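# Here is a sequence with its predicted model. Questions after.
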Amino acid sequence: MGFNLGMAGLFKFKRMCAALDIKDYDKAAVEMLDSRWACQVGHRAHRLADMMRG
């Protein structure tokens, strides 16, 4: 995501970042998919969300 959005764009995912701060990777994955970015990148968003869940 950082490569695709740049770090400034990545840090706009405030709820995802908050979930990462508390190590809630399932919530972070949900927040990734609840975004315009996920619609734009399609299947890649689901692959990355699955990686986030571990």
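Good, I have the coordinates. Residues are numbered from 1 along each chain as shown.
# CA only for contacts and neighbour counts going forward, please
OK.
# Spatially central residue in the protein, please.
The centre of the chain sits closest to residue 32, judged by Cα atoms, centre = their mean, with a distance of 3.1 Å.
# show me where this protein has strands.
Read by DSSP state E, the chain holds no strands at all.
# where along it do the helices fall?
2-10, 14-21, 25-33, 36-41, 43-53 (DSSP state H).
# try this one next to it:
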Amino acid sequence: MKKIILILGLTLLSPLLISLGGLGLIYLFYDRTLEHFEIRKRMNLKFKAHVQKNLLYNN
């Protein structure tokens, strides 16, 4: 009897655990990509400022 209850409990809980794990992975991936875009945006702004400064000094 205990085995049946255990198996039923696991079959009911496993989709929930899998979906939570999937959400965790998506959140980690999303967080990383946001961080990556922030870094790229900052680098891009620095590069633009650098180019504009060069244009000012060259003219």
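Received, thanks. Since the structure is predicted, the reported quantities are computational estimates derived from the model, not experimental observations.
# Report the TM-score for the pair.
After superposition, the two chains reach a TM-score of 0.24 (TM-score structural alignment, normalised by the length of structure 1), with 18 aligned residues with a Cα RMSD of 2.4 Å.
# returning to what we had before: pick the most buried one from the helices of structure 1.
Neighbour counts (mean count of other Cα atoms under 10 Å) averaged over each of the helices of structure 1 peak at helix 25-33, with a mean of 20.
# hmm, who's touching it?
13, 15-17, 19-20, 38, 45-46, 49-50, 52-54 (Cα atoms under 8 Å, 6 or more residues apart in numbering).
# Residue 11 of structure 2 is in what secondary structure piece?
Per DSSP states H and E: residue 11 of structure 2 is located in helix 2-58.
# Now do the closest residue to residue 15 of structure 1 other than its chain neighbours against residue 14 of structure 1, distance only.
In space, and not counting its chain neighbours, residue 15 of structure 1 is closest to residue 31: 6.5 Å by Cα to Cα, 6 or more residues apart in numbering. From residue 31 of structure 1 over to residue 14 of structure 1 the distance is 9 Å, taken as Cα to Cα, to the nearest Å.
# Please consider this matter closed, and thank you.
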